[in-house]
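J.: Everything below, folded, please.
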Amino acid sequence: MSDTQPQTEALTGKIPVTVLTGYLGAGKTTLLNRILTENHGKRYAVVVNEFGEVGIDNDLVVGADEEVFEMNNGCICCTVRGDLIRIMDGLMKRRGKFDAVIVETTGLADPAPVAQTFFMDQDVADAARLDAVVTVADAKWLVERLKDAPEAKNQIAFADVILLNKVDLVSEAELADVEARIRTINPYARLHRTTKCDVEIAQVLERNAFDLERIIELEPDFLEEGHHHHHDEEMQSIAITLDGEVDPEKFLPWISELTQVQGPDILRCKGIVAFPDEPKRFVFQGIHMILDGDVQGDWKAGEPRRSRVVFIGRNLDEAAIREGFLACAA
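T.: Purely as a prediction, here's the structure:
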């Protein structure tokens, strides 16, 4: 785990939140129980959302010095924001009793409304930061689920980290096939092959995956051109690089309008851009119509001030988006 992590927390003063998602039976509960029982010296508050899956073992949870909160309306979707906001509110009154929060969504849920809560509700946004969306996928059944369950596809598209679980149940050829399918939907997520979710906890929690600086440190080719040639028949990923700076007075209205107009079709967007006379990078990310951006991290001496944006979504007009972004050049 990065040495800078506690300092980052101290600086922002925000509690990191991991959203844990994955289709029914993929292994989310296995992962959660692993997190709760491993000897990592951290304390997690867990928000679970019961929907007919095997529940968390509460005895385990108590023994592991964690706190579990049940969301009461069974399914995380738009109506759940109030529930989540209420729970987060309660948690913030007990700060100091835990190091981070894990929100487990039901297997039928689209992670977007949960993730958006951390930007839309001011009190929540002031107190907590979305650390990463982690998706557990079933290596044996994912390809089938992608055909008949749009939620399964959304869970892959939104992920910052994907655990491809139950790899012991499939052949190497099947594994290559399912990984290729994942990559057509989301070329950017960190992918781990697992059996019974046996992954180092540091690969899942406190990834700072929403901090683009850290993504680039972990995966230097994250925003490189060339990734976006993979195409799902309905899910697209578009990456555009501009060699140079963008004019904030053109770029900010453009990205704002694009996400307002095409928001329902834009699942995720991220980028790092250079503004003239600004020593720091402008880093932004969005979920549907919700955008969040700020200057963070200096451009390093001698580093090309290159501006890069990434969009993952459906029905996106790649040519128009490319043209729009390039027209923002300073």
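J.: CA only for contacts and neighbour counts going forward, please
T.: OK.
J.: Which residue would you name as the spatial centre of this protein?
T.: Val133 (3.3 Å; C-alpha atoms, centre = their mean).
J.: Are we agreed that it is in a strand?
T.: Yes. Judged by DSSP: H, G, I helix; E, B strand; the rest coil, Val133 forms part of a strand.
J.: want to put them side by side, so please do this one too:
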Amino acid sequence: MDQVPVTVLTGYLGAGKTTLLNRILTEEHGKRYAVVVNEFGEIGIDNDLVVETDEEVFEMNNGCICCTVRGDLIRILTGLMRRKGKFDAILIETTGLADPAPVAQTFFVDEDVRAKAKLDAVVTVVDARNIEARLADSKEAREQIAFADVILLNKTDLASAEELDRIEGEIREINATAEIHRTKDSVVDLSKILDRGAFDLDRILTFEPEFLKNGHVHSHNDDIASISLTAIDPLDENKFNRWIGNVLQTKGQDILRSKGILSFAGQDDQFVFQGVHMLMDGDYRRPWAPDDPRISRIVFIGRNLDVPALKAGFEACRA
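T.: Purely as a prediction, here's the structure:
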């Protein structure tokens, strides 16, 4: 059954999310979007613009969709699914102070939602002028970058080329795998952010074949960092499952995102997984190509990551 793609828009207060959303709702792109908007102490969507489009805007004034009751989001998504055929995709705009994790987790834990909708991508809008100050003082700003599949580095007209390069470097320390697009006034080719399949296991293989080939470690003091590990030898599937299960159970609160492409002994297909906190989804996807080195690669994005312990644990999964 076709699943409706869902894009989660996040970003700190004033980064340009609502500008982007209004563009999506008014541009001639031939698609119809159902929008779940959260009006949590922010200037909302320009209602005049919204009325002129045929979009159905669901505003929830009872607080933030991703940090009050998760059931609220499930109820709204379930209601939207009864109108299937009236729209091509769903957009969820989170509050500027929101952690995107509970929204993402909804697509792991609720079977009804999962059957009908799929998380397509977490898109984070970043304010180039203020992000460095926010990274220094805001846990939420760092988490929004850590969760992103796609990042819009916005307001580029307010920063120099050198500053933008430095900011990109800081973003990469937190999240080594997200796509970054530099924008002004949130102007971006919508195909770069919508219908990306960025959260799809297959996309890790299709769009990220290089998937951190070299295996490197980013560490930025003890805060959020992006670590990638590689194993040249095939892994033992049972050992790996025990290890990753234990890591996510014990450290899952600190591990914001995880993903990997793995070569298990005795299996011709690549095993692909990705996770949010303690929840993980994985499956065999496609055969290893004859000329493709069967190197297992895994990425963790999180805080207070014990790099030597993760490295030793991963290496101990060898067959």
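J.: Break down the second structure into its strands, ranges please.
T.: Assigned by DSSP state E, the strands in the second structure fall at 4-11, 33-38, 57-60, 89-93, 117-127, 150-154, 179-182, 225-231, 255-262, 269-276, 279-287, 296-302.
J.: Show me what the residue nearest to the centre of the first structure aligns to in the second structure.
T.: Alignment note: Val133 of the first structure maps to Val122 in the second structure; criterion TM-score structural alignment.
J.: My guess is that match contacts Leu152. True?
T.: No. Contact criterion C-alpha atoms under 8 Å: Val122 of the second structure and Leu152 do not qualify, at 11.1 Å.
J.: List the residues that contact the residue nearest to the centre of the first structure.
T.: By C-alpha atoms under 8 Å, 6 or more residues apart in numbering, the contact set of Val133 of the first structure is Thr18, Val19, Leu20, Thr21, Pro111, Ala115, Phe158, Ala159, Asp160, Val161.
J.: what about the spatially closest residue to the fifth one that is not a sequence neighbour, neighbour count?
T.: Excluding the flanking residues, the one nearest Pro111 of the first structure by C-alpha to C-alpha, 6 or more residues apart in numbering is Gln155, at 6.4 Å. Gln155 of the first structure: 26 surrounding residues under other C-alpha atoms under 10 Å.
J.: Check the one 3 residues further on too.
T.: With neighbours defined by other C-alpha under 10 Å, the count for Phe158 of the first structure comes to 27.
J.: tell me the contacts of the aligned partner of it in the second structure?
T.: By TM-score structural alignment, Phe158 of the first structure lines up with Phe147 in the second structure. By C-alpha under 8 Å, 6+ apart, the residues touching Phe147 of the second structure are Pro100, Ala101, Val122, Asn175, Leu256, Arg257.
J.: List just the nearest of those residues to Ala89 of the second structure.
T.: Val122 (13.9 Å; C-alpha to C-alpha).
J.: what's the alignment partner in the second structure of Val19 of the first structure in contact with, if anything?
T.: With TM-score structural alignment as the criterion, Val19 of the first structure lines up with Val8 in the second structure. Residues counted as contacts of Val8 of the second structure (C-alpha under 8 Å, 6+ apart) are Leu91, Ile92, Glu93, Thr94, Pro100, Val103, Leu119, Ala121, Val122, Val123.
J.: which of those tops the neighbour count?
T.: Pro100 (30 neighbours).
J.: For the equivalent of it over in the first structure, give its distance to Leu267 of the first structure.
T.: Aligned by TM-score structural alignment, Pro100 of the second structure pairs with Pro111 of the first structure. Separation of Pro111 of the first structure from Leu267 of the first structure (C-alpha to C-alpha, to the nearest Å) stands at 10 Å.
J.: hey, what's in contact with both of the two?
T.: Going by C-alpha under 8 Å, 6+ apart, residues that sit against Pro111 of the first structure and also against Leu267 are Asn154, Phe158.
J.: And the contacts of Val133 of the first structure, which is closest to Gln5 of the first structure?
T.: Using C-alpha to C-alpha, the contacts of Val133 of the first structure come closest to Gln5 of the first structure at Thr18, 14.8 Å.
J.: isn't the closest one right next to Leu205, touching?
T.: Yes. The criterion here is C-alpha under 8 Å, and Thr18 of the first structure meets it with Leu205 at 6.7 Å.
J.: overlap in contacts of those two?
T.: Common contact partners of Thr18 of the first structure and Leu205 (C-alpha under 8 Å, 6+ apart): Asp131, Ala132.
J.: Tell me how far the match of Val19 of the first structure lies from Glu132 of the second structure.
T.: Distance of Val8 of the second structure to Glu132 of the second structure, given as C-alpha to C-alpha: 23 Å.
J.: Please apply the same query to Pro102 of the second structure.
T.: Pro102 of the second structure is 25 Å from Glu132 of the second structure, where distance means C-alpha to C-alpha.
J.: and what of Asp120 of the second structure?
T.: Using C-alpha to C-alpha, one gets 28 Å for the distance from Asp120 of the second structure to Glu132 of the second structure.
J.: Could you do Ser228 of the second structure as well?
T.: Separation of Ser228 of the second structure from Glu132 of the second structure (C-alpha to C-alpha) stands at 24 Å.
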